[in-house]
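Below are the sequence and a predicted model for it; my questions follow.
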Amino acid sequence: MQTAGPSGFYNVPTTKLLILFVGTCSVLASILDLKPIFHLQLSPHVTLHHQFWRLLTSHCAFTNSGELFFGLLIIYSMRIIERQYGSAKYAAFLFITLWVSTFLELGALVSGAKLGFRRIPGGPYALVFSMLYQYHRIIPATYRFRIFGATLNDKMFLYAPALQMMISQSFATIVPCICGMMAGALYRSDVGNVKKWRFPRYVRNAASRVSDASLASGPIPRSSTTMPTTARSSEILTTAANLRNRRSNAGTNNARARATNTADVREYIDTLTGRGASAEVQPPPEEDVQILMSMFPDHPRETIMRAFSAGHNNMNRAVEIMLSTPAPVGSSSNDGAGTTSGSNNRP
């Protein structure tokens, strides 16, 4: 499956809150027999009984365990989008696409009434497929493979359960999924500068305090071991001993081969110890450095440069390294606000 940086919920409080909310609502709806209140139907619920709250509750809970499992799996995998956007922009994106997809679903119910389409089942289908649209447009494939002559990539491992969700209840689930993709496309096209909208600052500050207190997750500890495995150490020592023996007996014809082997061993040892990397890797573009500094304001410039050096100037790799790098002691780390300013420069 597509890699999404560090595992777990580090720096993704919005994804963590969404998974907890949808999972809790789905379980309570099943235990308390409340599934009938989560589907969306114009007549008689909205037009006659004026149950307008169904416009929101229809996105809160899945009504069966299979769709709940696949839905939470996809939402968890979409944490890579939150790390690309930043928590503030990601929360604004979810809010905007929620309302846009709801109005699209209402239009589909009105226009499809004569064709027999009168009901949308409960579940955040639109939100899931709006996230998947951003994933399709932003995240590149890591590898490709062939099955029975067809070329596929690693993203199919998310598209397959998404397809199962879409066709699970025929048109009842196909319609909200299409509405979600349309809402994601409208957000991606930046109609009316919707990408620049954010919740008010006081709302973001309050949400940050709550997330720091109850939703914050620490980074996965990284190993500080720089020595190779025992088998590899023996191989290096054997190679070094052979080089010393060849140096004493070799002539002119073997000089070039000895130099090549010595360079290989030196390159491997330099890679383990970190020596010589700065001389071979070109400095990253200043624009990328500024983007990472705005995404991680609690870290000094030297830490940003080391991340670029370790990631060979690859922007995505540098972001992954910084996400797993704890903030310096004494700095105030903010999961949401720390990536807000940098998110405007990301797609």
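Nice, thanks for sending it over.

make it CA atoms for all contacts and neighbour counts henceforth
OK.

what about the strands in the stretch 1-150 of the chain?
All strands of the stretch 1-150 of the chain, identified by DSSP state E, counting those that start in this stretch, fall at 144-147, 150-153.

could you point out the longest helix in this protein?
Ordering each helix of the chain by length in residues (DSSP state H) puts helix 87-111 first.

Which positions within that one qualify as buried?
Along helix 87-111, these residues count as buried under the neighbour rule (16 or more other Cα atoms under 10 Å): 87-94, 96-98, 100-102, 104-106, 108-109.

so which of the strands of the stretch 1-150 of the chain gets nearest residue 29?
Closest approach to residue 29 among the strands of the stretch 1-150 of the chain (Cα to Cα): strand 150-153, 36.6 Å.

Now find how far off-centre that closest one is within its chain.
Relative to its chain's centre, strand 150-153 lies at 22 Å (Cα atoms, centre = their mean, to the nearest Å).

next SSE after it?
Of the helices and strands lying after strand 150-153 in sequence (DSSP states H and E), the nearest is helix 156-167.

Who are the packing partners of that next one?
helix 65-77, helix 171-188 (3 or more Cα pairs under 8 Å, 6 or more residues apart in numbering; DSSP states H and E).

In CSV, list those helices along with distance to residue 314 and mean neighbour count.
Converted to CSV, the helices and strands packed on helix 156-167 look like this (distance: least, Cα to Cα, whole Å; neighbours: other Cα atoms under 10 Å):
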stretch, distance to residue 314, mean neighbour count
helix 65-77, 22, 18
helix 171-188, 24, 22
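
on that earlier part again, elements contacting the longest helix of the chain?
Against helix 87-111 (3+ Cα pairs under 8 Å, 6+ apart) you get helix 13-31, helix 79-85, helix 125-138, helix 171-188, helix 340-343.

ok, residue 39 touching residue 54?
Yes - the pair residue 39 / residue 54 is scored as a contact, 7.2 Å apart, by Cα atoms under 8 Å.

who has more neighbours, those two?
More neighbours surround residue 39 than the other of residue 39 and residue 54, with 22 against 19 (other Cα atoms under 10 Å).

wait, what's in contact with the more buried one?
Residue 39 is in contact with 54, 57, 58, 119, 120, 121, 122, 123, counting by Cα atoms under 8 Å, 6 or more residues apart in numbering.

of these, closest to residue 263?
Of all the contacts of residue 39, residue 123 has the smallest distance to residue 263: 59.0 Å, by Cα to Cα.

Relative to residue 233, how far out is the closest one?
The gap separating residue 123 from residue 233 is 54 Å, by Cα to Cα, to the nearest Å.

got it, and residue 99?
The span separating residue 99 from residue 233 equals 59 Å under the rule Cα to Cα.

Would you mind pulling up the elements that the regular element (helix or strand) spanning residue 248 packs against?
Taking DSSP H and E as the definition, one finds residue 248 inside helix 230-249. Packed against helix 230-249, as judged by 3+ Cα pairs under 8 Å, 6+ apart, are the following elements: helix 255-273.

Against that first model, consider the following:
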Amino acid sequence: MPQITPIKGFINTPVTKKVVIFSTIITILVSIFQIKYLFTLSIDPLILEYNQFWRILTFQLSVINESDYLLTMILWFHFKNLERFYGSQKYLSLILILSIYNGVVTFLIMSLGQLLINFIDYFILTTFKLNGYTYFTTILNSIVPGPIGILSSLYICFGTYIPISYQFKILLSNPFKNNQENHSNSKELLLTDHFQIHILYTLLLFNNGFKSFVPSLIGLFIGKLYTSELLPGSKSWLLPTTLFKIFINPFKILNNIINLIRRRFNGYQSINQIIDDEDQNEESNEREEIVDDMRNNESEIRAETPVRPLASQFLDTFRTRGD
């Protein structure tokens, strides 16, 4: 399997960059205009009484507290290796598919779970002829908003497809107190370069108590289905290129539309001017294609190049200085 080497910043990861920027903007707007209630999801009364089914998809767009925002942004940043593994267009398609599945399955689990709990309570009361039954809300009535389910699915993908670069040990006992013969029996903790991902995701899992358990467990289940190739449509569907370009560079699309409208209202143009404009557009498109090909080639070369041991890197450094 190819080695995924570290990436500095958002180099060759435009989808991760846009997701982080859009998530930050939405979170700031939610806090400024005090519209956190638009991103909450609860079965009763928002779904049962007001029929606001649009919340099934919108509740994943924004978090409503600072700790969730910090953890989700750090996880999005770490998951940029997945974008490099899949490719930007496939990675964005994967995020959209996971968001749809997580939204629908979360809604079904919350609805059916709350209905089942009420049915069990009703069955017990009628069986033992106790007081009359009244409908009540359960712990499954509402969950914490945010892309927790999507990040849970990506967490499974990260552990499955991104290889481990290195391992290290942490001694839990003082090695100087032990004899040399018993040094191998000293307590130690073996960790990998993925340990920070596990810590951050665990903090996100327990950050809101049971309200974050439901989307997290559902996201883990959907991620496992995806890695096992059991999620319908997840492997074959790909976001159209036009929509992908709009997401990556919306200002360029807007500029093209403005130029088109300007041509319509400016009246007739000379043939030479039209040809020059078309040549400039073709040259810019060719340049973008060349840059994209160069980036893809660099990514493939970096991905296929194994990480060299630290000792070899030190030796090469000293040899270079000696020469």
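All right, it came through fine. As the structure is a computational prediction, the values presented were derived from the model and not from experiment.

Out of the helices and strands packed on helix 87-111 of the first structure, which is closest to residue 321 of the first structure?
Across those (criterion: Cα to Cα), the nearest stretch is helix 79-85, sitting at 12.3 Å.

Have a look at how far, on average, the closest one is from the second structure.
Using mean Cα distance after the TM-score superposition for the first structure, helix 79-85 of the first structure ends up 0.5 Å from its aligned counterpart in the second structure, as a mean over the superposed pairs.

So which bits of that helix are buried?
79, 80, 81, 82, 83, 84, 85.

Apart from its neighbours in sequence, what residue is nearest the third one?
On the basis of Cα to Cα, 6 or more residues apart in numbering, the spatially nearest residue to residue 81 of the first structure that is not a chain neighbour turns out to be residue 135, at 6.7 Å.

Please convert the buried members of the contacts of residue 39 of the first structure into PyMOL selection syntax.
In PyMOL syntax, the buried subset of the contacts of residue 39 of the first structure is picked out as below (16+ other Cα under 10 Å):
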select buried, resi 54+57+58+119+120+121+122+123
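
just the contacts of residue 39 of the first structure now: which is nearest residue 214 of the first structure?
Within the contacts of residue 39 of the first structure, the smallest distance to residue 214 of the first structure is 24.1 Å, found for residue 57 (Cα to Cα).

residues touching the closest one, list them.
Residue 57 of the first structure neighbours (Cα under 8 Å, 6+ apart): 37, 38, 39, 122.

Closest one of the residues you listed to residue 247 of the first structure?
The shortest approach to residue 247 of the first structure among the contacts of residue 57 of the first structure belongs to residue 122, at 75.0 Å (Cα to Cα).

any idea what that closest one aligns with in the second structure?
For residue 122 of the first structure, the aligned position in the second structure is residue 145, judged by TM-score structural alignment.

can you pull the contacts of the nearest residue to that match once chain neighbours are set aside?
Closest residue to residue 145 of the second structure in three dimensions, ignoring its sequence neighbours and counting by Cα to Cα, 6+ apart: residue 59, at 5.1 Å. Neighbouring residues of residue 59 of the second structure by Cα under 8 Å, 6+ apart: 38, 39, 40, 41, 145, 146.

Name all residues that make contact with the fourth one.
Yep, that's residue 41 of the second structure we're talking about. Listed by Cα under 8 Å, 6+ apart, the contact partners of residue 41 of the second structure are 55, 56, 59, 142, 143, 144, 145.

which residue is nearest the middle of the second structure?
When the second structure is reduced to its mean C-alpha position, the nearest residue by Cα atoms, centre = their mean turns out to be residue 151, at 4.5 Å.

Check the gap between that residue and residue 28 of the second structure for me.
According to Cα to Cα, residue 151 of the second structure and residue 28 of the second structure sit 20 Å apart.

Likewise for residue 6 of the second structure?
When distance is defined by Cα to Cα, residue 6 of the second structure is 30 Å away from residue 28 of the second structure.

From the contacts of residue 57 of the first structure, pick the one nearest residue 75 of the first structure.
When the contacts of residue 57 of the first structure are compared for distance to residue 75 of the first structure (Cα to Cα), residue 122 wins out at 16.2 Å.

That closest one and residue 34 touch, don't they?
No - between residue 122 of the first structure and residue 34 there is no contact, the gap being 10.9 Å when judged by Cα under 8 Å.

so how far is residue 221 of the second structure from the residue nearest to residue 23 of the second structure when sequence neighbours are not counted?
The shortest distance from residue 23 of the second structure to any non-neighbouring residue, by Cα to Cα, 6+ apart, is to residue 62 (6.5 Å). From residue 62 of the second structure over to residue 221 of the second structure the distance is 22 Å, taken as Cα to Cα.

cool, and residue 60 of the second structure?
17 Å.

do residue 244 of the second structure as well
Applying Cα to Cα, the value for residue 244 of the second structure to residue 221 of the second structure is 27 Å.

now residue 288 of the second structure
When Cα to Cα is applied, the distance between residue 288 of the second structure and residue 221 of the second structure equals 39 Å.

Likewise for residue 322 of the second structure?
With Cα to Cα as the criterion, residue 322 of the second structure and residue 221 of the second structure are 55 Å apart.

quick revisit: and of the buried residues of helix 79-85 of the first structure, the nearest to residue 320 of the first structure?
Residue 320 of the first structure lies nearest to residue 83 out of the buried residues of helix 79-85 of the first structure, by Cα to Cα, at 9.2 Å.

which ones are touching the closest one?
Remark: with contacts taken as Cα under 8 Å, 6+ apart, residue 83 of the first structure is in contact with 11, 12.

Which one of the helices and strands packed on helix 87-111 of the first structure lies nearest to residue 71 of the first structure?
Comparing these against residue 71 of the first structure with Cα to Cα, the closest turns out to be helix 125-138 (7.0 Å).

That closest one: how far from the chain's middle?
Relative to the chain's own centre, helix 125-138 of the first structure is displaced by 11 Å; criterion: Cα atoms, centre = their mean.

With stretch 292-305 of the first structure instead?
On the basis of Cα atoms, centre = their mean, the separation between the geometric centre of stretch 292-305 of the first structure and that of its chain is 20 Å.

now stretch 117-134 of the first structure, how far from the centre of its chain.
Offset of stretch 117-134 of the first structure from its chain centre (Cα atoms, centre = their mean): 19 Å.

actually stretch 214-227 of the second structure, not the one I wrote
In terms of Cα atoms, centre = their mean, the centre of stretch 214-227 of the second structure is found 13 Å from the chain centre.

and what of stretch 23-32 of the first structure?
The gap between the average C-alpha position of stretch 23-32 of the first structure and the chain average comes to 26 Å, counting by Cα atoms, centre = their mean.

how close does the nearest residue to residue 20 of the second structure once chain neighbours are set aside get to residue 79 of the second structure?
Counting by Cα to Cα, 6+ apart, residue 73 is the residue found nearest to residue 20 of the second structure once chain neighbours are left out, at 6.4 Å. As judged by Cα to Cα, residue 73 of the second structure and residue 79 of the second structure stand 10 Å apart.
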